[in-house]
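Student: starting from these lines, generate the structure:
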Amino acid sequence: MIKIIENNSELGAGTRGASLGVNALKVVSRTKEDQFFSQFKIDEIALENQMLDLPTNFPFAKRIDGIVKIFGRTMDAVKQASLDGDFPLVLSGDHSSAGGTIAGIKAAFPNKRLGVVWIDAHADLHTPYTTPSGNVHGMPLATALAADNVDFQINEVKDETLAHWESLKNMGGIAPKVNPEDLIFIAVRDTEAPEDAFLKAQNIRNFTVEEIRDKSKEWVAGQVENLLKDCDIIYISFDVDSMDSILVSKGTGTPVENGLTPEEANYFVNHFAALEKVKCVEFVEINPCLDDKINKMAETAYPILQSVCETLNNRL
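Tutor: All right, here's what the predicted structure looks like:
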């Protein structure tokens, strides 16, 4: 049975409003009067968003002290859902949440090799050493890989920040949680030099939008499955900014042009959700406060969410 884990934290974002993303989806459902959310058990993560009203002492990992708490709560919720035999479908605000989600999957399946399919415009591989912004929603995969990327350091990071950073990397007592060869990107197209260097050094595969159009989405999906064939379990992270900001909407924290169409995004999320190895799916970064088309991003993501739930129900 699907269990929705609702994480409305936006501590890791650089703009405000991601905490309203899940409710934006609920607005669409209520407007349609389809009672979609009433069919699921829902576990709401306790928040620390009041910290946004205060200054942060961690310029290279803003509000990381609160994010450590959110990571832990998310980890516990995902782990418990998995151990209870439920399928955790995580609906989150900003993408920093994914580090806690991955920790929860690994805590539930500590002896399983975990693969990650990251459908996103961004690689989210920054660390406090490399970040140009200090926003932790650009760092969740680095926590999962237990990577510092100090070879490309641009920041002098204080010990207190690093102590919290170590807590994120070691959440659940397992580090790393994912191996670089078990991380696959789809539609990543907005990265900085330290991330590019890490991607190249670790030989991490990114299937670009151009490649998808040239070789077909079906070909890409098959390649992803083959690359992750040795993984026991898989996690799917769907950031709505993977979709084209001009075609769809700018209703996300960091919109990027030349992305996936909604149809392509829907295909990938559903294709992978149908696989028995997939143990968790997460939707992130809907921000109605930034939406230039009222609530278009949530209206676009909502049918993808519905179809994913139908796909999951057909296999569970």
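Student: could you use CA atoms for every contact and neighbour count after this?
Tutor: Noted.
Student: now the farthest one out in this protein, which residue is it?
Tutor: In the chain, residue 33 marks the outermost C-alpha relative to the chain mean, sitting 28.2 Å out by C-alpha atoms, centre = their mean.
Student: and it, how close does it get to residue 313?
Tutor: As judged by C-alpha to C-alpha, to the nearest Å, residue 33 and residue 313 stand 21 Å apart.
Student: please tell me I have it right and residue 284 contacts residue 96.
Tutor: No: shown here, residue 284 and residue 96 do not form a contact pair, counting by C-alpha atoms under 8 Å, at 9.3 Å.
Student: I'd like the distance between the residue farthest from the centre of the chain and residue 4.
Tutor: Residue 33 is 19 Å from residue 4, by C-alpha to C-alpha.
Student: is residue 81 in contact with residue 4, as I believe?
Tutor: No: if you go by C-alpha under 8 Å, residue 81 and residue 4 don't touch, sitting 9.2 Å apart.
Student: between the two, which contacts overlap?
Tutor: residue 88 (C-alpha atoms under 8 Å, 6 or more residues apart in numbering).
Student: all helices of the chain, in order?
Tutor: 21-32, 64-83, 97-108, 140-145, 159-169, 193-202, 209-215, 217-227, 262-273, 296-315 (DSSP state H).
Student: to residue 118, which of the ones you listed lies closest?
Tutor: helix 140-145 (9.2 Å; C-alpha to C-alpha).
Student: which elements pack onto that closest one?
Tutor: Other helices and strands packing on helix 140-145, by 3 or more C-alpha pairs under 8 Å, 6 or more residues apart in numbering; DSSP states H and E, are helix 97-108, helix 159-169.
Student: and the last one with helix 64-83, angle?
Tutor: Just to be clear, that refers to helix 159-169. 10 degrees (axes from the mean of the first three to the mean of the last three C-alpha atoms, to 10 degrees).
Student: now the second one, please; I'll put the structures next to each other:
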Amino acid sequence: MRSVCLLGVKAELGAGTRGASLGFDAVKIASLSKNKSFFQQYPYQEIAISNDALFHTSPHIFAKNIDEILKNQITICEQVHLCLKKNHFPFIISGDHSSASATIAGIKKTFPDKTLGVIWIDAHADLHSPYTTPSGNMHGMPVAIALAEDNITEKINEVPPITALYWEKLKNLGVKGAKFSPNHLVYVSVRDTEPQEEAFIAKNKIRNYTVEEIRRRSVEVVVREILEEKLADCDLIYISFDVDSMDSSISVGTGTPVAGGLSVTEAKEINALLVQDIRVCAWEMVEINPLLDTKGNKMGEVAFEVMESTLQSSKKTKSYEKSEITSLSI
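Tutor: As a prediction, the model looks like this:
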């Protein structure tokens, strides 16, 4: 059984809409409304970061608030690193998705010689850089940061030198350069991408398991293929779960909902099965925004359900060995 290190990160600076920093509190309230003792059973730590930059206009139009995001990511990276050094299992509830690159940096700082695999469960690829972004919102950039990837062949923006400097510092957080390889990146439920991201995905042959494929082949078959085939060569695995991976009828309290996503049952099953792999060293849930929730705290409640079942399942760890998988053609 792994000792859980429950971390709350009230990240807000990378999103285009306000309210993601309240996601952690929304999940805690959901726990109380369900009369659960979860946050007593698993004491939590809130990582101290600042969102004060929201009260000022960012000069970095292609990477909004990147200077303050860098400061926050240094703190997040260090806290994840300390958690892992104590042989704990980081379970992270964060605000906007930009914080995920700091989590990955913390993992790599702790295990610089280990091969890391990343499972990105999301409606979006989050592969933009300041050179390719159409919005400048940094919650669309964490995968590119962790890959140390500019995707310069798809460049649409002329990035000022000061922004480029901060971008380089972010890419080198924790350890210098890329934290993992595109060969060890797996997408689940991604369905809303821009041409710049699509070009990088195609060039690097990055696998995306669509909702249609998951339903056709079954969650269990897809999960086993990810763990036993796609990430077979990885020593460690990080899972990032964005609530907008679920269908927009469910993810009513998130900044960028997209139709055609996972059901709650599918989200719970996917995370529960993945996290049983002993190589999984951190799990993160992001983008809960109660200010956008049109159904009270429904998003927080669903997120809590997914988190609770995932954490319980993480106690049932096992080692996966590469085996013959019988599956439908894709």
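Student: overlay the chains and give the TM-score.
Tutor: The TM-score (TM-score structural alignment, normalised by the length of structure 1) is 0.98; 315 aligned residues with a C-alpha RMSD of 1.1 Å.
Student: before we move on, the earlier item: just name the most buried of the helices of structure 1.
Tutor: Neighbour counts averaged per stretch over the helices of structure 1 are highest for helix 97-108, at a mean of 28; criterion: mean count of other C-alpha atoms under 10 Å.
Student: map residue 63 of structure 2 across to structure 1 for me.
Tutor: Using TM-score structural alignment, the equivalent of residue 63 of structure 2 in structure 1 is residue 61.
Student: picking up where we left off before, could I get the helices of structure 1 as a markdown table with distance to residue 49 of structure 1?
Tutor: Putting the helices of structure 1 into a markdown table (distance: least, C-alpha to C-alpha, whole Å) gives the following:
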| stretch | distance to residue 49 of structure 1 |
| --- | --- |
| helix 21-32 | 14 |
| helix 64-83 | 8 |
| helix 97-108 | 13 |
| helix 140-145 | 18 |
| helix 159-169 | 18 |
| helix 193-202 | 28 |
| helix 209-215 | 34 |
| helix 217-227 | 36 |
| helix 262-273 | 29 |
| helix 296-315 | 21 |
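Student: of all those, which one is nearest residue 44 of structure 1?
Tutor: Closest of the helices of structure 1 to residue 44 of structure 1 is helix 64-83, at 8.8 Å (criterion: C-alpha to C-alpha).
Student: distance from that closest one to structure 2 after superposition?
Tutor: In the superposition with structure 2, the average deviation recorded for helix 64-83 of structure 1 is 0.7 Å (mean C-alpha distance after the TM-score superposition for structure 1).
Student: quick check, central residue of structure 2?
Tutor: Closest to where the C-alpha atoms of structure 2 average out (C-alpha atoms, centre = their mean) is residue 240, at 3.0 Å.
Student: residue 127 of structure 1 pairs with which position in structure 2?
Tutor: When structure 2 is aligned by TM-score structural alignment, residue 127 of structure 1 is paired with residue 129.
Student: got it, and residue 12 of structure 1?
Tutor: Match for residue 12 of structure 1 (TM-score structural alignment): residue 14.
Student: what's the answer for residue 100 of structure 1, then?
Tutor: Aligned partner of residue 100 of structure 1 by TM-score structural alignment: residue 102.
Student: from residue 253 of structure 2, how far out is its match?
Tutor: Taken as C-alpha to C-alpha, the span from residue 102 of structure 2 to residue 253 of structure 2 is 24 Å.
Student: go on, residue 162 of structure 2?
Tutor: The value you get for residue 162 of structure 2 to residue 253 of structure 2, if C-alpha to C-alpha is used, is 34 Å.
Student: check residue 144 of structure 2 too.
Tutor: 25 Å.
Student: tell me how far residue 110 of structure 1 lies from residue 103 of structure 1.
Tutor: Counting by C-alpha to C-alpha - residue 110 of structure 1 and residue 103 of structure 1 are separated by 10 Å.
Student: what sits against the aligned residue in structure 2 for residue 49 of structure 1?
Tutor: By TM-score structural alignment, residue 49 of structure 1 lines up with residue 51 in structure 2. Contact analysis of residue 51 of structure 2 by C-alpha under 8 Å, 6+ apart lists 11-13.
Student: map residue 300 of structure 2 across to structure 1 for me.
Tutor: For residue 300 of structure 2, the residue aligned by TM-score structural alignment is residue 298.
Student: quick one: residues contacting the closest residue to that match other than its chain neighbours.
Tutor: Leaving out its chain neighbours, the residue that sits closest to residue 298 of structure 1 by C-alpha to C-alpha, 6 or more residues apart in numbering is residue 25, at 5.2 Å. Residues near residue 25 of structure 1 by C-alpha under 8 Å, 6+ apart: 298-299, 301-302.
Student: corresponding residue for residue 25 of structure 1 in structure 2?
Tutor: By TM-score structural alignment, residue 25 of structure 1 lines up with residue 27.
Student: same question, residue 153 of structure 1
Tutor: Alignment note: residue 153 of structure 1 maps to residue 155 in structure 2; criterion TM-score structural alignment.
Student: ok, now how distant is the counterpart of residue 116 of structure 1 in structure 2 from residue 239 of structure 2?
Tutor: Per TM-score structural alignment, the equivalent position to residue 116 of structure 1 in structure 2 is residue 118. Per C-alpha to C-alpha, residue 118 of structure 2 is found 6 Å from residue 239 of structure 2.
Student: same check, this time on residue 299 of structure 2
Tutor: Counting by C-alpha to C-alpha - residue 299 of structure 2 and residue 239 of structure 2 are separated by 20 Å.
Student: what does residue 38 of structure 2 give?
Tutor: Distance, residue 38 of structure 2 to residue 239 of structure 2, by C-alpha to C-alpha: 21 Å.
Student: which one's more surrounded, the two?
Tutor: residue 239 (22 against 14; other C-alpha atoms under 10 Å).
Student: I figured the more buried one hits residue 116, correct?
Tutor: No: Residue 239 of structure 2 lies out of contact with residue 116 (C-alpha under 8 Å); the separation is 10.7 Å.
Student: residue 120 of structure 1 against residue 236, yeah?
Tutor: No: Residue 120 of structure 1 is beyond contact range of residue 236, at 10.7 Å (criterion: C-alpha under 8 Å).
Student: residue 251 of structure 1 matches what in structure 2?
Tutor: Residue 251 of structure 1 maps onto residue 253 in structure 2, by TM-score structural alignment.
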